[in-house]
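*Asks:* got a predicted structure here, sequence first:
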Amino acid sequence: MTTLFIKNMVCNRCILVVQNELDQLGMQAKHIKLGEVLLKKAPTNEEKKKLKEALISLGFQLIDDKKSQLIEKIKNVIIDLVHHQNNHTKSNLSEVLSSKLHHDYNYLSNLFSEVEGTTIEKYFISQKIEKVKELLVYDELSLSEIAFRLHYSSVAYLSNQFKKVTGLTPSHFKKIREHKRKPLDEV
C-alpha cells in the first residue's frame, strides 16, 4: 500500500472527484480522506504521471516533499475541525494539531508560518469566518447559536473578529448576501 498526499482537497466533493479520477485510471484506493489517498498498490511512474496531470486539471496537486505534506495535513485538520465536525467540546487548537500530527506545536507553527507566510491562528480564524459566512447565508441559526457552535466566548467577540476580517458586521453581511464566499482552498 502507498499513501499519496494531495493539495487543495477541502470537502467531500473533492474526495468524490479524486475517487472518480482514480477509478478512471484503474487505480484502487483503500481509503480516501481530505488530502490523503491510501492506494492498495504503489502506482507505476506512468500511472503517477497520469494521475498528477489529471489532478492538476481539476485544481489539485500531488505533494511529494515532507514539509508540504505536513502543511497540507495542518490545513486539513483545521478544515475538518471547523467545517465538518459539529463538536461541542471546546478544544485547544495547538493540542489538537500536536496530537493528530504527532509533532510539537511550536515546530508546526514555525513551519506553517515559514511556508505559508501567515500563522496557523490566522488560517484558523479565516476558516472560522468562512464558516460563519456559510451559516449566516443558510439563515438557520441565530448569531448566538453560531458563536456557540464555533466556540466563540461571546457574540461580541465573534462580531468583532468578523468585522476585522471582512470589514462588515455579521448583520450587514447577512443583508448583502451577494457577498461572495471564498472557496476553502483560497482561504
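*Replies:* Looks like it arrived, so ask away. Numbers count the residues shown, from 1 in each chain.

*Asks:* C-alpha only now, for contacts and for neighbours.
*Replies:* Noted.

*Asks:* D104 - how many residues pack around it?
*Replies:* Applying the criterion other Cα atoms under 10 Å, we find 13 residues in the vicinity of D104.

*Asks:* chain neighbours aside, what residue packs nearest to it?
*Replies:* S98 (5.6 Å; Cα to Cα, 6 or more residues apart in numbering).

*Asks:* can you pull the buried residues of the top helix by length along the chain?
*Replies:* In the chain, ranked by residue count with DSSP state H as the criterion, the top helix is helix 120-138. Burial within helix 120-138, assessed by neighbour count using 16 or more other Cα atoms under 10 Å, is assigned to 120, 123-133, 135-137.

*Asks:* return the residues in contact with the residue most central in space within the chain.
*Replies:* Taking Cα atoms, centre = their mean as the criterion, I79 is the residue nearest the geometric centre of the chain, at 3.0 Å. Applying Cα atoms under 8 Å, 6 or more residues apart in numbering, we find I79 in contact with V10, Q127.

*Asks:* now swap in N87 and tell me
*Replies:* Under the contact definition (Cα under 8 Å, 6+ apart), the residues listed for N87 are R149.

*Asks:* what about it, distance to Q69?
*Replies:* Relative to Q69, N87 is positioned 26 Å away (Cα to Cα, to the nearest Å).

*Asks:* L108 too?
*Replies:* If you go by Cα to Cα, the gap between L108 and Q69 works out to 12 Å.

*Asks:* what about versus this one:
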Amino acid sequence: MKLYIKYMVSLRCKLVVKEELKKLGLHEVAVDLGVVEILEDITDQQRLELRERLLKTGLELLDDNKTVLIERIKNVIIESIHYSDGQLTVNNYPEYLSEKLQCDYTYLSTIFSEIKGITIQQFVILHKIERVKELLLYDKLNLTEISYRLNYSSVAHLSNQFKNVTGLTPSYFKKIEKARRSNLEKANLPPAEPTETQL
C-alpha cells in the first residue's frame, strides 16, 4: 500500500516517517520523497494516528487525489534538481514527468496550474534557481560549472534567469550572502579582549 506525505523533502523527513511507521507496527517496503510503500493495509485508526503524529513533525498525510498528484509532481521535480545529477532542461520535464508519473503531461500541467497558481515550468525554474543559490554559496563550483551541472544552455542563460527570478546577478547575490554570513558570524563572537592601548 502506498501513502503520500506532504512536505517530505529531505533525508531527515524519511527517517521521521520510518520511525513513526515503526511505532504503529507498520513495515515500510520503500520510503522516497513524498511517498511511502508499506507491507500492510493501514486501518482507519492507524491512518488517524499516523496523520496526527506526522502533523506534529511538520509533515502531512494526504488523502485527496489531486493533492496527492501535485505532491508527486513536486517531489519528482525537487528530486531531479536537488538530489540527482540528472541533466534535465526545463523543456525535458513534460516527457520526464509523464514517464515518471505514468500520466498525460497536459493533465498534469492543468491540475498543477489550477491548484498551485503557477505552471510546472515556473516551478522548475524556481527550484533550479534555489539550487544555483546553494551551489554558489558552497563555493566549490564556478558559474560555468554550475551552468553545466544544471544543464543551462549557457552561463548567460543561467545569469539572465537568475536575475529575472531574484532581481540580482549571481555574483552580486554571492557577494551579499557572504557579507551577511560574515556579519552573522561576527555577531556570535564574544567581544575581543581590550588591548593595552585601549585600557
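*Replies:* Nice, I can see it. Source: prediction; values computed, not measured.

*Asks:* tell me which element the closest residue to S154 of structure 2 other than its chain neighbours is part of?
*Replies:* Spatial nearest neighbour of S154 of structure 2, chain neighbours left out: S147 (6.5 Å); criterion: Cα to Cα, 6+ apart. According to DSSP states H and E, S147 of structure 2 maps onto helix 143-149.

*Asks:* which part of structure 1 matches that helix?
*Replies:* Using TM-score structural alignment, helix 143-149 of structure 2 corresponds to residues 143-149 of structure 1.

*Asks:* ok, which stretches of structure 1 are strands?
*Replies:* 2-7, 29-33, 36-39, 61-63 (DSSP state E).

*Asks:* if we can go back for a sec, which one of L108 and Q69 of structure 1 is surrounded by more residues?
*Replies:* Neighbours per residue, other Cα under 10 Å: of L108 of structure 1 and Q69, the larger number sits with L108, 22 against 19.

*Asks:* wait, what's in contact with F60 of structure 1?
*Replies:* Each residue near F60 of structure 1 by Cα under 8 Å, 6+ apart is listed here: I6, K7, N8, M9.

*Asks:* which one (most neighbours) among these?
*Replies:* Across those, the neighbour count under other Cα under 10 Å reaches its highest value at M9, namely 25 neighbours.

*Asks:* please pull up the equivalent of it in structure 2.
*Replies:* In structure 2, the residue paired with M9 of structure 1 is M8, using TM-score structural alignment.

*Asks:* gap between the longest helix of structure 1 and the chain center?
*Replies:* Using Cα atoms, centre = their mean, to the nearest Å, the distance from the centre of helix 120-138 of structure 1 to the centre of the chain it belongs to is 11 Å.

*Asks:* do stretch 96-106 of structure 1 as well
*Replies:* For stretch 96-106 of structure 1, the gap between its own C-alpha mean and the chain's C-alpha mean amounts to 16 Å (Cα atoms, centre = their mean).

*Asks:* which residue numbers in structure 2 go with it?
*Replies:* Aligned using TM-score structural alignment, stretch 96-106 of structure 1 spans residues 96-106 in structure 2.

*Asks:* can you give the contact residues for that stretch?
*Replies:* The set of residues external to stretch 96-106 of structure 2 that reach it, using Cα under 8 Å, 6+ apart, is R72, I73, V76, P94, E95.

*Asks:* please name the residues that touch the fourth one.
*Replies:* Residues counted as contacts of P94 of structure 2 (Cα under 8 Å, 6+ apart) are Y105.

*Asks:* rerun that using 10 Å as the cut-off
*Replies:* In this structure, P94 of structure 2 makes contact with D104, Y105, T106, L108, S109, I120, Q121, judged by Cα atoms under 10 Å, 6 or more residues apart in numbering.

*Asks:* try the first one
*Replies:* By Cα under 10 Å, 6+ apart, R72 of structure 2 lies in contact with Y4, I5, K6, L33, G34, V35, K66, I78, L97, K100, L101.

*Asks:* columns distance to F173 of structure 2 on top of those, output as JSON lines?
*Replies:* Rendered in JSON lines, the data for those read as follows (distance: Cα to Cα, whole Å):
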{"residue": "Y4", "distance to F173 of structure 2": "36"}
{"residue": "I5", "distance to F173 of structure 2": "33"}
{"residue": "K6", "distance to F173 of structure 2": "30"}
{"residue": "L33", "distance to F173 of structure 2": "29"}
{"residue": "G34", "distance to F173 of structure 2": "31"}
{"residue": "V35", "distance to F173 of structure 2": "34"}
{"residue": "K66", "distance to F173 of structure 2": "37"}
{"residue": "I78", "distance to F173 of structure 2": "22"}
{"residue": "L97", "distance to F173 of structure 2": "31"}
{"residue": "K100", "distance to F173 of structure 2": "34"}
{"residue": "L101", "distance to F173 of structure 2": "35"}
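
*Asks:* from K74 of structure 2, how far off is the closest residue to G58 of structure 2 other than its chain neighbours?
*Replies:* In space, not counting the residues next to it along the chain, G58 of structure 2 is nearest to Y7; the distance is 7.4 Å by Cα to Cα, 6+ apart. Between Y7 of structure 2 and K74 of structure 2 the distance is 10 Å, computed by Cα to Cα.
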